[in-house]
Structure formats: structure tokens, C-alpha cells
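1. using only what follows, build the 3D model:
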Amino acid sequence: MRYPPYLFALALTLILGGCHKEAPPPPPLQHVNAVEVQPHNVEYVFSYPGVVQGVIDYPVIPRVSGAIFKQLYKEGTLVKKDQPLYEIDRRPYLFALQNAEGQLQKDQAANDNYRIIYDRYQSLTNKDVTSVQDVNTALINYQGAAGNLKTAMANVNNAKLNLEYCTVRAPASGYISERMISEGMMVTAFQTQLNVINSRDSMYVAFSMPELDRLAIENGGLDGRYQVPKEYRFTVDLTLADGTKVPSAGKVEFRDIRVSFSDGVWQLRASIDNNALPKNKLLPGQFVHVFLRDLVVLDSFVLPQEAIFRDRDSNFVYVLDGDKIKKQKVIPGKYLLDGTQLVDAGLTAGMKVVTNGGVRIESGEQVVL
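-> This is a model prediction of the structure:
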């Protein structure tokens, strides 16, 4: 069977049309986010671990030796200055007082006797009944007896004082710690520590600053790059062990005059008013995280950390040059707590820096915002 010629022409047209392919369209331009950078003042926050100390950390130490007879307080409570805390066995000191009083009575009698003898010899001097030597001897005996009497009186007062010291009293007002001894135990005067009394209102937070940070702050202030608080009186924020934040808890009020020889750190201390804290009160021995505020980096550029890249040669950022990308070498600075980073050098005002999408582009590539 023969087909009409036009069918062959139609089939040939369809075959040729199916073999022809159009060129694929060019890939879409990468979308990026960019920000125009301008220098401005930025607060930089230093952070260090710290420990809470009581402004008053008074050790309770007895002034006489003996056996603890009785405990007169409840541990962990607030005690007042001069409040009785312990009773030490008083009997040895009571007997010592009685012995001193007996010696005082003997010395008083001897003093009276030598005074009478001296007065008698003195009255007989003008009558040529006694010699000058006898008078002088009587005077010396009387003066010696008077000296013994004063010594005996001092011994009585000392015995009374020791008897009073048998009642161990609080050296200051504050919260008293757990006891370190028990009833019946022997204690030694000026050696055995019985408790510690901590202040309840004011607290210290002690922390250490590495030498490199100290030098950076000092040199930055001298160079005019940093605005440093006067006398390093930084405002202190605290973070507690459970993450609770305590903003503006206090101020740095002490900095050491030397750097530690053993570990190369600079000791600082912040003063905290416990009564002014809105919620959590600090306790001595508590560990906290210290944040030092009020240090300002002047005329600085800040970028998100993800906008700064590094190759084998240097750190760099991507900047827009028209609608194309180019690399710009930079010198990054310190990291900030909000996820951004200071840029110490390499940027100028008005540069448009790519802040998002930089991992998908290359230098010279055309992009769209």
C-alpha cells in the first residue's frame, strides 16, 4: 500500500523537530544579605569566674583553754555582737581566781605590816633612837611589799578576766557557720577555731583577671581606643550557678597593687550590697560568674561572627562592589556576648559587607540582595 507523499514530509518534520534541543537557561543569581558598616562606640564585657566572700569573716577563737561545756546558739542563725556562743569549763579558772585573791590578801597584810614598821622607824629618827640605815631598810621593805600588792591585784584582775573569757562571745554580728567542735572537746586559747561569723548585708566577690586582659585594658586606655572606668570601677553583673542573672549587682572597689607571681593574674574584688539584690541573696563561698561592664571600645566596627571567614593567608569578609563580590582582608578583634565580633582593621565607613550567604559565593561573582 502506498502512502501519500505529504505523510512522509510530515513525519520528517516531526523527527527533525524532536532532535533539536534549546540551550539551558543561566543559573539564578545568589541572594545575599549585606549591611553598610559604620564605626560606633561598643561596650565590651569581660567575664571571669568568682567566689563570694563575707565583708566580715570573723573566726570564733577562744581566749582561754579548756573543755567545751555547753553550746549556746543554733548553727546557721543570725547572732549579735557579744552574744554568748560557748561555755568553757569554768572551775579551773574559778580556783585560779580564789588562789589569786588569797595571795592578794597575804600581800595586803604584808604591805600593811611594812608600812607600820616604816612609820614607826620614821617617827623615831628625830629622837636618835634608830639609825638611818634601819629607816632605809624599813622603807625598802615597805616599797617591795607595795609592789607585791600591785602584782597580786593584777593577778586577781587577770584571773577574773580569764573567768569571763570562759564565756565565748560573738566577735561581730552576722550569720554563724556550722560548728567545728563539739561539747566536751578540748580547745586551746588563741588556736582552736570554733566557728566563722559572716556578714549578712555586704559581700565581696573576688575574682582574677589574666595579665593579658589587664595590659589590653591599660594600653587601650592609653592609646585612646578604650574608654575605661575611672580607677577601674567597673559595674559588675553576676550569673549564679543555675543561670540566674543579677544585673548591676555592685562595683569593683579593690584592685591589687601587684600581679600574682604564681599564676600571673591580677586580683580584683567587687563590693555587693546583699540587701539591694532583688531576689537571690549571696552566701559566702558561693561560686558566681562575673561580668565587667562600662568598658567602651571607641569608633569600632562590629560584624556577626558568621560574616568573617578565614583562608590559609588571612581573615576576610565579602563586600559588595557594585553588584559583584570581592574579598576584603580584615583583622578581627574580640568576641562580644551577643554573637558579634569587633573588627580592628580592614573596614571603612560605608562598605557593604555580606552578613548572610557568604558560604555560597566566591570573589567576582554577581549577586542580588
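2. C-alpha only now, for contacts and for neighbours.
-> Noted.
3. just checking, Ile272 touches Glu253?
-> No. Ile272 is beyond contact range of Glu253, at 9.7 Å (criterion: C-alpha atoms under 8 Å).
4. compare these two (neighbour count), which wins?
-> Ile272 (25 against 16; other C-alpha atoms under 10 Å).
5. which other helices and strands contact whichever helix or strand that one is part of?
-> Per DSSP states H and E, Ile272 falls inside strand 265-273. Helices and strands touching strand 265-273, by 3 or more C-alpha pairs under 8 Å, 6 or more residues apart in numbering; DSSP states H and E, are strand 202-210, helix 211-223, strand 245-259.
6. who does the first one touch, helix- and strand-wise?
-> The one in question is strand 202-210. By 3+ C-alpha pairs under 8 Å, 6+ apart, strand 202-210 packs against strand 40-54, strand 265-273.
7. ok, now with 10 Å
-> Other elements packing on strand 202-210 under the criterion 3 or more C-alpha pairs under 10 Å, 6 or more residues apart in numbering; DSSP states H and E are strand 40-54, strand 245-259, strand 265-273, strand 287-304.
8. quick one on the thing from earlier: shared neighbours of Ile272 and Glu253, which are they?
-> Residues within reach of Ile272 and of Glu253 at once, by C-alpha atoms under 10 Å, 6 or more residues apart in numbering, are Tyr204.
9. now show me the structure for the sequence below, then we'll compare the two:
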Amino acid sequence: MPASATRQSSRWNASTVRAAALHAVIVLASLVAASIMLVACGPDASHARGQPGAGGPPPAVVVVTSLVATNLAMNYEYVGQTAGSRDVEVRARVAGILLARNFTEGGSVRKGQSLYSLDPAPFQAAFNRAEAEVAAAEARLAQATRTLNRLRPLAEARAVSQRDYDDAASAEQVAHAELKAAQARRAEAALNLVYTKVEAPLSGAAGRSQVSEGTLVAGPGTLLTTLTQTDPMKVRFGIADTDQMKWRNEAAAGRLQLPPHEAFTIEIKLADGSLYPRKGKLLFSDTRVSGNTGTVEAEAEVPNPDGVLKPGQFVRVRLTGATRLNALLVPSRAVLEGPQGKFVYLAADGKAAPRPVQVGDQIGDDWVVNSGLAAGDPVIVDGMARIFFPGAPIQVAQTPAGAKATAGDASAPAAAARPAK
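-> Sure, this is the predicted structure:
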């Protein structure tokens, strides 16, 4: 190849390399510039997207309720167990052979009803013997009285000795004493004869018979059966010591009005959830706190004329009669849990403003507010899921007709209170 051609080819290769290098530098510079612009403009663009009318989501549509203070009937529920108002062990007062059982096991009996019959023959014989002894004692007394009456005028005329008269008077006194002793033995024999019929000492439900016909009953040492008085019925339950302290603290603060002498009215909820139609009263509340359960033993009395309640049933005991004064209720769904505790959102100037609260008892689907809110505060009760950060823009929606009653509605019934967790 000629030398001139070689030099021309070398110049072309060098020019091509320089052009490729220049193109690469320009592309790299363009990419760096674009990256810098994206980084610099990113926050402003994101902020622009979050603003209404700038391509961001619309304000959260929420439902707001205005809190209303009202006097609220407070109910407290505990687990209880029924028991008879009186439990009696039935025992025979005399020993003898059991002839008959005169009641149905597990059935109802009336006071004075015959439950058992013992063999009365030996007791009838003892009674007859005692009557005979009384008759003999009466005859001896009559003889002694006649003798004394004969000797009295003779003694006054000194026709008999004073010793004979004194002996006659003493004989009459001894005859009187013997007659009283014979009458006492007859009364005892009559009682033993009556005791051969074992009667119910009260009206109630009879338990299982512990003996059968033909058994030799060893008097009071043998248990025959038990009777339980079921009208009225007693209900025993435990009141948490913390609840009693809370009642007293809230009463001292003027937030709670207790019935006089803490005489709560008692309502019974049965195992199937139904409410027993008759109300009772609190009879007893112990002054000691159980070291095992931390509760105070309490006892109530409930009428049970129809025998619906049975001894040993587990029931829910509801204490009524306390009133929460100027109570504020907020729906449970409106109370949220945050790092610092419970809070709610208030509607303020078109924004969702968080407000920390302290709640007490739970009444149905509502919390009782102890502090943090006041009557008239606009609390957001629906739409919190669309509030992504405090101060987010909101739009208040109208509550549809027929919606559920909101907190603070005085017409809403109060359910059983549950302590706040």
C-alpha cells in the first residue's frame, strides 16, 4: 500500500475515536443532570400530589358526633351461684324401725308435712304405761287427801297425836309429787309417740333419702334427708375489691351516685342469657377481702315462688341503682390506641385533630370518658381509616337517616359495665 494511503487511514481512525468519546461524554452528562433534577424536585412534587386540587387524594369523608352529658344508670355484673335460703338436716328424735317414706325425693314439701313414719307400737305401749302410772298416782293422792282430812279435826281436838297428823300431811305431799312425776312421764311418752312421725320443719325441696323402709333409725344420730328452702333464694358472689375502691373514689369525686348504704337492687341473668323476671336485694357484703381471690363476699336474696331458680345454679348477678352523673359516652370504634395511650380524633377547622383521653367503664358499644373530652366536642366516629396522619384534611358527612344512636344519646339504654383494660 502506498505511504499516502496509510497516513489517510490513520487520520480517519483517530477522528472516529474522538467522535465516539465525545458522544459518550454528552450522554453521561445528560443522565447526571436528569438525576439531579429528579432529586431536587422530588419532595415538592410529592407535596404537590398530596394537596387537594394538585392531583392528590380528596379529603377523608368522616362522620362526627357532638358529645352530650347525661345521667347514666350504671350496672355491674359478676358471676354468682344460687343457694337455698335455709338448709336443714332432717333427723328422727327417737329410735325405731322405719315403716314408710311419705315424700318424693327431689320434690317439694310443705311445712308440717309427714316425711317418715316410724313403728309407733313400742311408744304407744310406753304411753299406756305412763297413763296407768298417772292413774295410780292420782288414786294415792286421793287416799292421802282423805286421810289428812279425817285427822285434821281430831288433831285440833287433840284426839290424835301430832305425829300422826304430820305423817298424814307428808303423805299427801308425797302423793302430789308422785302424781307430777307420773304426769311428766306420760307427757314424755306422748311426745315420743308423736315423734314417730317425722315432719318437715319448713317448706322447700326435699333431697335424696338416706335410709329405706325397714331400717333401724338410731334417733338423732341418723341423717334421714335434707330440705332446702328455695323461696326466697340466696345468690352468693364476689365483688372485686378494686371495683369497690373505684366506686368510693368516683362517689367522692362527685362523678358517681351510689344507692343509700350501697343497697343495690339485684337482677339475675340466667345461663341462657334470659333475664329472671323478679328482682332481689343485696343483703350482705363482707368487710374482709379474700386473700385468694381479691374479692369481697356478698350475698343477695331473690324471690323464687315458682321454683325457677335451683340451688347450685351459676348465674350472672347484675347490681343496679348507681348513677353516673354528667356522663360522656363515646363509641368504642372512635377510641384508638396510640404509643401514648388512647386517643380520639376531633373535627377542628376541616382537619383531624388528635385528643388523648382516659376512659372508664364500657357500656355496651360505648366507653365512659373520665377525662380529655367535654360536652359539645365534635368527635369523629367513622372514617378514621382514611385519616393517614394527624392534621389530615377531612370532610364531614351528614349522618344518614335511621343511623344507630351515637354516644351521649340519653335515650340509649345502658348495658352492663365492664372495667377498662
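10. can you redo the helices and strands packed on strand 202-210 of structure 1 as JSON lines with distance to Ser173 of structure 1?
-> Shown next, in JSON lines, are these (distance: least, C-alpha to C-alpha, whole Å):
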{"stretch": "strand 40-54", "distance to Ser173 of structure 1": "12"}
{"stretch": "strand 245-259", "distance to Ser173 of structure 1": "22"}
{"stretch": "strand 265-273", "distance to Ser173 of structure 1": "16"}
{"stretch": "strand 287-304", "distance to Ser173 of structure 1": "24"}
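11. just tell me which of those strands ends up closest to Val156 of structure 1.
-> strand 40-54 (38.8 Å; C-alpha to C-alpha).
12. the closest one: which residues count as buried?
-> Buried residues in strand 40-54 of structure 1, counted by 16 or more other C-alpha atoms under 10 Å: 42, 44-47, 49-54.
13. ok and that strand relative to helix 211-223, angle-wise?
-> 130 degrees (axes from the mean of the first three to the mean of the last three C-alpha atoms, to 10 degrees).
14. which secondary structure elements does strand 40-54 of structure 1 contact?
-> strand 195-198, strand 202-210, strand 226-227, strand 235-239, strand 265-273, strand 287-304, strand 324-335.
15. chain center to it: distance?
-> 10 Å (C-alpha atoms, centre = their mean, to the nearest Å).
16. same check, this time on stretch 35-52 of structure 1
-> 20 Å.
17. and what of stretch 184-203 of structure 1?
-> That offset, for stretch 184-203 of structure 1, works out to 23 Å (C-alpha atoms, centre = their mean).
18. ends of that stretch, what's the gap?
-> The first and last residues of stretch 184-203 of structure 1 sit 34 Å apart, counting by C-alpha to C-alpha, to the nearest Å.
19. so Thr104 of structure 2, which state does it fall into?
-> At Thr104 of structure 2 the chain is in coil, as set by DSSP: H, G, I helix; E, B strand; the rest coil.
20. for it, give me its contacts.
-> 115, 205-209.
21. what residue of structure 2 matches up with Phe69 of structure 1?
-> Correspondence of Phe69 of structure 1 to structure 2, assessed by TM-score structural alignment: Leu99.
22. so that match sits right up against Leu118, yeah?
-> Yes. At 5.2 Å, Leu99 of structure 2 counts as touching Leu118 under the criterion of C-alpha atoms under 10 Å.
23. just tell me what Tyr314 of structure 2 corresponds to in structure 1.
-> For residue 314 of structure 2 the amino acid is Phe, not Tyr. Checking TM-score structural alignment: Phe314 of structure 2 goes with Phe287.
24. now do the helices in structure 2.
-> With helices called from DSSP state H, structure 2 shows them at 3-50, 121-156, 162-194, 241-252.
25. which residues touch the shortest one?
-> Think helix 241-252 of structure 2. 76, 240, 253-258, 262, 288-290, 293-297, 322-325, 360, 370, 419.
26. picking that back up, roughly how far apart are the match of Phe314 of structure 2 and Gln108 of structure 1?
-> 62 Å.
27. next one: Ala138 of structure 1
-> Ala138 of structure 1 is 16 Å from Gln108 of structure 1, by C-alpha to C-alpha.
28. got it, and Tyr318 of structure 1?
-> In terms of C-alpha to C-alpha, Tyr318 of structure 1 sits 101 Å off from Gln108 of structure 1.
29. more neighbours: which of those two?
-> Tyr318 (26 against 18).
30. now that one. Nearest residue, chain neighbours left out?
-> Residue nearest to Tyr318 of structure 1 in three dimensions, not counting chain neighbours: Lys327, with 4.8 Å by C-alpha to C-alpha, 6 or more residues apart in numbering.
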